[in-house]
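A.B. asks: Take this sequence and fold it.
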Amino acid sequence: MSAEEFKAQGNKYFAAKDFTSAIEYFTKAIEASETPNHVLYSNRSASYASLKNFGKALEDAEECVKVNGTWAKGYNRVGAAQYGLGNFEDAKASYTKALELDSSNAMAKEGLKAIEDIVNARSSQPDGGLGAMFSDPNLISKLKSNPKTAEMMKDPELVAKVLNMQQNPSANPTQLLSDQRMMTIMATLMGIDLDMPDMPKPASAPNSTPAPASSEASKETPKEAPKPASTPAPKPAAPTPKEEEDPEDVVMEEASSKDEADAFKAEGNTLYKQRKFDEAIAQYEKAWETHKDITYLNNRAAAEYEKGDYDAAIKTCETAIEEGREVRADYKIIAKSFARLGNSYLKKNDLASAAKYFDKSLTEHRTPDVLNKLRATQKEMKVQEALSYIDPEKAEEARLEGKEHFTKGDWPAAVKAYGEMIKRAPEDARGYSNRAAALAKLMSFPDAVRDCNSAIEKDPKFIRAYIRKANAQLAMREYSQVMETLTVAREKDSELGGKSVSEIDQLYNKAVSQRFQAIEGETSEQTMERVSRDPEIVQILQDPVMQGILGQARENPAALQDHMRNPEVSKKINMLIAAGVIRTR
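C.D. replies: Okay, here's the model as predicted:
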C-alpha cells in the first residue's frame, strides 16, 4: 500500500474513534512516504491527543512544524498538546505563533480564549478557581457517567485524588500537573474537550446541554470536511498537500456550531413560553440542523405536544432516541424522550404504548413523576379492559348457565358461570348474590359474605343478599353479626312492604336459639354461666336505662309491655329472653 492509502485508512479509523488503529496506519503512512509529510504528523498527533497521550502528541506536533514551519495548523497541534500537559504559557505561545502565520485562524483564537479563561478563573480566586470547579456534591457520579471520564473513574486511586481535591483544593494544585487524568477531568468540568487538539472555548450558558465529543466526526469521512471558505487556506508559499483531509477540521466546525445552536434554542424557548409553538418548532429545528444535540429534538417534541400534533411529537422523539443512542447521549436526556413518547401516546389513548414507553423511560432514569404516570396508565388499562368486556346479553346467558349448574348441584361450574356474569355486568347485584349462594354450598362462607356485601353495595334494597349473608354468618356461628344483618334487612324490607319479614324473623329466632342453646354435655348451670359472659348480654345488663327498666319490671311485670313498644328496648329484652335471663310464664 502507498502512503496515501495508509493515510486514508488512518483517517477512516480516526473518524470511527479507533485512535489506536489510526495511529498504526498514520505511522505506516509516515514510513511509506518518500519525503516527510507534515499532515501525517499532524494527524498522528491528533490521534495521540485523543488517547490523552499528550507527550507523544507533542513530539509529532513539533515534528510537524519542523517539516513545515509556515503551516499555522501545525502550531495549533503543538498548542493543544502543551495545553493537555498543563503547559499553558507554552501553549499560549504556540497559538500566538499560529495567528502570526494566519490571523484568521479560528482554532488558534479558540485556544487562546480557553487559556485566558483558565488564567482569569485562577487569578480571581485564592485557590485558583479549583474550589468552585470541584465543589459539586454530585461530582463523582457525574464524572462516572460522562463518556470522557467514565473509564478512568474506575480507578479507586484517581477517585481518591478527586475527593481530596474537593476537600482542600488550594493545598493540592500539583495533582493537576502530576496526573494527566486530572487535567482531563478539569478540562471536562470547564466544558473543554481535550479530544480536540484545536481547543474549543469553555461551555458558555449554564443551562445549555454539552454536545457529545466528536459526535459528527464519527459520521463523516475526511473528504466531507468544510469548504475552504470556513477554514482559511494556508499561504501560497507553504506546501499544503491535501490539507482538507485533516480529520480534526470536522470536529472543530462542530464545536464552533454549538453556541449558534444554543442561540436558536434560547429563541425557541422564548417562543414556547409565549405559546407560539410553530415558531418555536422552527427555531428548535434550526438548532438541531446546526448542531446534533438531542436536547433540541426533545424541545421540539415538547412544542409539538403542546400544539396537539402528537404524531409529530412521536416521530421527533423516535428520532431523538435513535440519534441519542448513536452519539451515546446522557441516559437522562434519552429518558425524557421516552417519557414524552409515553405522554404523546397517552393523549392518543393508546394506553399500551404509553405504558411501554413510560417503562422504557424508567429503565433509563427512574423519576417519581414518570413512575406515577406508569402506574396510573396501568390502572386505567385495567379499567378500560373491564369496561370493554361488559355485555348485558352475554351476562344474561351466563346467569342462565349458572342457574342450570346450580339446579344440577354442580356448584363449581355455577360459581364460574356467575363469575362470568359479574364481569359482563359488574353493576348487577344478582350476579354477586347468586355466586354467594353457590359458594355457600361449597362451604366457602367468608367468600359468600364478601359477595353478599358487594351485592348490597350495588343494591342496598336487595333483601335476598341480606338473607344469604346472614345464613353464611350463621354457618360460621357469628351470631351477633347475623342479628345485625337481619335487623338491617328487616328495616329495608319494611320499606318495601314487608314481603320477607317472616323469613327474616325465622332466621333471627334460629340464630338466637343456636346462640344460647345448651351445648351437648353442658349442664343448665354451665349454660347460664356461659351465657352470662356473652359480651352483648353483659353490655345490656350494664346499661343504666335497661337496669331501670328491669327493676321496674320486677315490681310491675305489665310495665315491660309498654317498654317493648320501643324497637331498641324490644330488641334488647328479646335478647335477654332468648338468653334465659328473663323468663316468661
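A.B. asks: switch to C-alpha atoms for all contacts and neighbour counts from now on
C.D. replies: Noted.
A.B. asks: now Thr363: how far from Ile314?
C.D. replies: 19 Å (CA to CA, to the nearest Å).
A.B. asks: All the strands of the stretch 251-400 of the chain, residue numbers only.
C.D. replies: Using DSSP state E, counting those that start in this stretch, no strands are found in the stretch 251-400 of the chain.
A.B. asks: returning to what we had before: compare Thr363 and Ile314 (neighbour count), which wins?
C.D. replies: Per other CA atoms under 10 Å, whichever of Thr363 and Ile314 has more neighbours is Ile314, with 22 against 13.
A.B. asks: what's the nearest residue to that one if we skip its chain neighbours?
C.D. replies: Nearest residue to Ile314, sequence neighbours excluded (CA to CA, 6 or more residues apart in numbering): Leu341, at 5.5 Å.
A.B. asks: swap in Phe338?
C.D. replies: With CA to CA, 6+ apart, the residue lying closest to Phe338 is Ser361, at 4.9 Å.
A.B. asks: Please verify my assumption that that neighbour contacts Tyr331.
C.D. replies: No - counting by CA atoms under 8 Å, Ser361 stays clear of Tyr331, with 9.2 Å between them.
A.B. asks: which one of those two has more residues nearby?
C.D. replies: More neighbours surround Ser361 than the other of Ser361 and Tyr331, with 27 against 17 (other CA under 10 Å).
A.B. asks: which residues sit in contact with the residue positioned nearest the centre of the chain?
C.D. replies: Among the residues of the chain, the one closest to the centroid is Leu362, at 3.0 Å (CA atoms, centre = their mean). By CA atoms under 8 Å, 6 or more residues apart in numbering, Leu362 lies in contact with 335, 370-371.
A.B. asks: Next, the second sequence, to be compared with the first:
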Amino acid sequence: MSDINQLKEKGNAALTAGRNDEAIEAYSEAIQLDGSNHVLYSNRSAAYLKAGKLELSLKDAEKTIELNASWPKGYSRKGAVLFAMQKYDESFTAYNKGLEHEPTNQALLQGQQQVKEALINLLLSQQNMDIDPPESPKQKPKEPSPPPAKKQQPAEDENLPENKKLAKSEKEEGNAAYKKKDFDTALIHYNKAIEHDPTDITFYSNIAAVYFEQKEYRKCIVECEKGIDIGRENRADYKLIAKAFTRIGNSYRKLGEFKSAKTYFEKSLSEHRTPEVKTLLSDVEALIREEERKAFIDPSKAEEEKEKGNELFKKGDFSNAIKHYTEAINRNPDDPKLYSNRAACYTKLAAFDLGLKDCDMCTKLDEKFIKGWIRKGKILQGMQQPSKALATYQKALEIDPTNSEALDGYRTCTMAVHSNPEEVRKKAMNDPEVQSILKDPAMRLILEQMQSDPKAVQEHLRNPEVASKIQKLLESGIIQIH
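C.D. replies: Next up is the predicted model:
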C-alpha cells in the first residue's frame, strides 16, 4: 500500500510540475498494483488531458465513474475532457450527472457554466455574420432546395443579374469592415446591398449583427423582424429564418426581457433545432424561474404564515402547520427559523429524514443558529444514532457552552455511547457510507497508522477528503480519539 501512495504522490508532484508523461507513468504503475482505486484513474485522466491525449483521458474518466459512481470528481474529469474535445452537449450532460450526486459542487457548477458560455459564444460567432449564405430558391427556380454554396465560383457569379452582383460586392465590403470592427462603414455597405437587392434576408441579418455588436438591441430586433418578413416572402432557407429568431432572442436576453427571449428561442427551434439554441432556451427558462422566485419573496407575508403555523403547532395540528411553514419558506427562503419550525413538525410526525434535511438547511443558512443543531441532535437521538447526535450537540456547545438543552443532550448521548459501544458500532456498520470507507485500502492504512501513532491523525486531517471520512467514522462511533 505504501508503494501505491508513493507512486501516487510521485505522479502528483510530476503533474504539478508539468511533467505530464512522468505523471502518467507513475499513475499507471500504481494502477497495476491497485486496479480498483478510482482516485488513480482520476489523476491519470487529468495527466492525459494535460498531455493532450484526449481519448485516453476520457477512457480513464469513465473508468473513474464506473468504480465510484457517486464521486463528483469523476464527472468533473469527464466533463473537462469532453469540453476539450468540443463535445459541449456531452460535457454539459457529464457535469449535470455529477450535480445529481452533489448539487453544490463548485467544480461541477463552474464547468457547467463554462460549457454554457462556450455554446453561447459558438452560436453568436456562427450567427453574427452570414458571409456567404445559400442562394434562395427564387434565385434558382429549377432547384427548389439548393445546397449551401459557401464559396461560389467566378463562373457562377457571372451568371448573376447585375443588381445581385453589385449587392454581393457591397456585402463583401461590409463584411471586411465588420471584421475590422468598423461598424459605421459596414452599415453603409449593407444598406447599399439592400438598395441593389432588397430580397435577400442576409443583408438585414448582417445589419442586425452590427447593431448587436453596438449593443443597440432594439434596432437589432427591428432589423431581424424585417429580415424574417423578407425571408418568408422570398422563401429563404429556414435556417436563416431560425438564426434571425435566435438573434432576437439574444437581444431580448441582453435587455433582461427573459420571457420575450424565451418566445423567440422557441420560434427559432420551430424553424430549425440545434443544441446551441436548446441550451439558450434552458438557460433563459432558469432565469425566468429565478425572477419569479424573487418576485414571490415577501418577508412580511412569511411572518404571517409563520404565526399561523405556530398557532397550529400549539394545537397539535402538525400537518397543517407544515403547510404554513412551507409557504413562509417560499416567501422568505433565507430565514433559518422557518426551517427549524418545520423540522419540529416533522419530528412530531416521526418524519425524521425530512426533519434532518430542514435542520441541515438551518445550519447551512446560519452556522451559529444553535437551535438548528439542538433540533438535529434530538432527531438523531430519536433515530437511535447517539454517536451522530453527540457530534451534533458538540457543535451546539461550541456556539454556547452553557446551553442547557445542548448540555443535557451531550450527557445523554455520551452515556449511551459508552454504556454499549459495541451496539453503536454494530448499527454504524449497516451504514453504506461507513462500509465504503472501511473497504478503502488507503483508509485502512491510515486507520492502522492512527492506532500505532496517534500523532499521525493531525497530519491526515490536513487532507479534506480524508478528514471528512475520519469525521464520518467518529460520528458513527467506529473510532474514538481521546
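A.B. asks: The residue nearest to Phe338 of the first structure maps to what in the second structure?
C.D. replies: Using TM-score structural alignment as the criterion, Ser361 of the first structure maps onto Ser268 of the second structure.
A.B. asks: Where in the second structure does whatever helix or strand Thr188 of the first structure lives in align, residue-wise?
C.D. replies: Element membership of Thr188 of the first structure, judged by DSSP states H and E, is helix 180-189. Under TM-score structural alignment, helix 180-189 of the first structure has no counterpart anywhere in the second structure.
A.B. asks: I'd assumed Ser91 was in contact with Ala80 of the second structure.
C.D. replies: Yes - applying CA under 8 Å as the test, Ala80 of the second structure and Ser91 come out as touching, 6.9 Å apart.
A.B. asks: Please say which of those two ends up with more neighbours.
C.D. replies: Ala80 (30 against 26).
A.B. asks: Might you report the residue contacts of the more buried one?
C.D. replies: Applying CA under 8 Å, 6+ apart to Ala80 of the second structure gives the contacts 91, 111.
A.B. asks: Next one: Ile118 of the first structure relative to Phe88 of the first structure, how far apart?
C.D. replies: Ile118 of the first structure sits 9 Å away from Phe88 of the first structure, going by CA to CA.
A.B. asks: Repeat that for Phe6 of the first structure.
C.D. replies: As judged by CA to CA, Phe6 of the first structure and Phe88 of the first structure stand 34 Å apart.
A.B. asks: What ranges does the stretch 301-450 of the second structure have for its helices?
C.D. replies: 318-331, 336-348, 352-365, 370-382, 386-399, 404-419, 421-428, 432-439, 441-452 (DSSP state H, counting those that start in this stretch).
A.B. asks: Other residues contacting the fifth one?
C.D. replies: Going back to what we said before, that points to helix 386-399 of the second structure. Under CA under 8 Å, 6+ apart, the answer for helix 386-399 of the second structure is 368, 370-371, 373-374, 376-381, 403, 406-407, 409-410, 413-414, 416-417, 424, 474-477.
A.B. asks: I would like a PyMOL command selecting only the buried ones among those residues, please.
C.D. replies: Selection of buried members from those for PyMOL, criterion 16 or more other CA atoms under 10 Å:
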select buried, resi 368+370+371+373+374+376+377+378+379+380+381+406+407+409+410+413+414+416+417+424+474+475+476+477
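A.B. asks: Return the residue of the first structure aligned against Glu292 of the second structure.
C.D. replies: Counting by TM-score structural alignment, Glu292 of the second structure corresponds to Glu385 in the first structure.
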